[in-house]
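J.: just coords:
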């Protein structure tokens, strides 16, 4: 028995597929059964873009209840206005997480309750709720406001907890590019200290064992002049302001980092970029690696 009566508009009109509801069902299940050749992910996208109407009203909820006699129409040319992401570019998305590239100057997560403040977190929350108002995102880690590069958020609490609880094992590579002041003469090195936070919220190093959170930073010199050095930095631990404090400790503060001793700002921003994030997916177990290009500004001091 055909449960779905289907008709299509004429070529001269906007292309529309019309489906008649014959028995009670949820919208997503109805669409899968009515259009099996489309595939679940394609149908999710159609819903998210606001192309599905029930009795002439746009619906994006997967579980929207349908009753016999209702009409479901898919407007193939109509696309609901997408959430415009500012300072955020999505590199990867699946059912469990979103990997993004964040621009410098954008907060990862707000430190206040100011709902008007633009952050990566708030924008992504609005983005996932466009397809289902019950969707949420969860913070896994952060990048400083003035640090650009790759970071990720979880799309459910289970994924968040899995990543945070096994962060050291789950993260296979976390690599940064740092433009620092002065000529770093050792071609590579490791900095180890215990990080603490002052009453003025400034992080600083203690070299007494267990006097704070242990922080280990590895660096390799990529390019250098008498005035500046470009470093590849690998984090063995991920502490607040870790790279910035450790660069200050070795006498080569990150360019533009006045808070931690920088005296120059030739690129008009903090010289820190999260270049690579590689990790084991908490659900599939698959190794994923995401890489973003070194900002062109970072190369200025080395161009003749």
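T.: Structure's in. What do you need? Given the structure is predicted, the values throughout are model-derived calculations rather than measurements. Residues are numbered from 1 along each chain as shown.

J.: can we go C-alpha only for contacts and neighbour counts from here?
T.: Will do.

J.: and residue 223, helix, strand or coil?
T.: Following DSSP: H, G, I helix; E, B strand; the rest coil, we place residue 223 in the strand state.

J.: now it: closest residue in space that isn't a chain neighbour?
T.: residue 230 (5.1 Å; Cα to Cα, 6 or more residues apart in numbering).

J.: residues in contact with that neighbour?
T.: Residues counted as contacts of residue 230 (Cα atoms under 8 Å, 6 or more residues apart in numbering) are 177-180, 221-224, 298.

J.: drop anything exposed from those.
T.: Neighbour counting by 16 or more other Cα atoms under 10 Å classes 177-180, 221, 223-224, 298 among those as buried.

J.: closest one of those residues to residue 212?
T.: Closest approach to residue 212 among the buried ones among the contacts of residue 230 (Cα to Cα): residue 178, at 24.2 Å.

J.: ok, that closest one to residue 99 distance?
T.: 21 Å (Cα to Cα, to the nearest Å).

J.: how far is stretch 237-254 from where the chain is centred?
T.: Centre-to-centre, stretch 237-254 and its host chain are 23 Å apart (Cα atoms, centre = their mean, to the nearest Å).

J.: check it against this one:
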């Protein structure tokens, strides 16, 4: 992912003194996995966003910036960052109370018999993978999403998904559990492995943490 300069400024959907809303491309984590900070490294979306703010507003010191939610490395879509501690606290509260509406577009292998449904599973986070398990399984958590088939192709289907709970790899695991994995998602039994799986957080809706306006953002997935 290239630096957020003038050529790539279209990826910045909204910015003010309190929040930053930005489009994440594939093959970059939302946050750097390295615990040791690197002042000159741009290893994550957070690093790139901090670099962008530093240059745009000519900031000399550290930049306060925290993601409100995260997308997997090979998933694209909209990400909200808080620019102040007040915004961070209030947006985290919205997340806890499920007041931030997140919708995804996914292209899956094959065709689903039910064109619209709610998936309720119990999921457990193992080492770098999520697994659907029985309710009685130790450490399992309830995972819920709603989906609707919006287009069918010859060998695939495109779904619009509303994420009700935000579990680790939830969408990927639940669709794979139906034997209809996301295209390119080899980790979850897809036929082919792609750097960019066909999953994107294309719509976000939330209340501005300070101004209290209802904000809506939508992008068009590249698949």
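T.: Thanks, I have the structure now. Keep in mind that this is a model prediction, so the values were computed, not measured.

J.: TM-score for this pair?
T.: For these two chains in superposition, a TM-score of 0.86 is obtained (TM-score structural alignment, normalised by the length of structure 2); 213 aligned residues with a Cα RMSD of 2.3 Å.

J.: circling back: could you tell me which of the contacts of residue 230 of structure 1 remain contacts in structure 2?
T.: Using both residues aligned by TM-score structural alignment, their matches' Cα atoms under 8 Å, structure 2 keeps these contacts from those: 177-180, 221-224.

J.: what sits against residue 133 of structure 2?
T.: When contacts are taken as Cα under 8 Å, 6+ apart, residue 133 of structure 2 is in contact with 121-124, 140.

J.: neighbour-wise, which one of those leads?
T.: Of all the contacts of residue 133 of structure 2, residue 123 has the most neighbours under the rule other Cα atoms under 10 Å, reaching 25 neighbours.

J.: nearest residue to it in space, please, no chain neighbours.
T.: residue 132 (4.5 Å).

J.: show me what that neighbour aligns to in structure 1.
T.: Using TM-score structural alignment, the partner of residue 132 of structure 2 in structure 1 is residue 205.

J.: which SS class is that match?
T.: Reduced to three states by three-state DSSP, residue 205 of structure 1 is strand.

J.: would you agree it is in contact with residue 196?
T.: Yes: using Cα atoms under 8 Å, residue 205 of structure 1 is in contact with residue 196, at 6.3 Å.

J.: thinking again about what came up before, could you dump the contacts of residue 230 of structure 1 to CSV with distance to residue 65 of structure 1?
T.: What follows is these, written out as CSV (distance: Cα to Cα, whole Å):
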residue, distance to residue 65 of structure 1
177, 50
178, 53
179, 55
180, 58
221, 60
222, 58
223, 61
224, 63
298, 53
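
J.: looking at those residues, which one is closest to residue 263 of structure 1?
T.: The closest of the contacts of residue 230 of structure 1, once distances to residue 263 of structure 1 are taken by Cα to Cα, is residue 180, at 10.6 Å.

J.: give me the nearest residue to the spatially most central residue of structure 2, chain neighbours excluded.
T.: The centroid of structure 2 falls nearest to residue 71 when counting by Cα atoms, centre = their mean (3.2 Å). Nearest non-adjacent residue to residue 71 of structure 2, counting by Cα to Cα, 6+ apart: residue 30, 6.1 Å away.

J.: number of residues surrounding the aligned partner of the one you found in structure 1?
T.: Matched by TM-score structural alignment, residue 30 of structure 2 corresponds to residue 108 in structure 1. The criterion is other Cα under 10 Å. On that basis, residue 108 of structure 1 has 26 neighbouring residues.

J.: quick one: contacts for residue 108 of structure 1?
T.: 102, 119-121, 142-145.

J.: ok, 10 Å please
T.: 88, 102, 118-123, 139, 141-147, 151-153 (Cα atoms under 10 Å, 6 or more residues apart in numbering).
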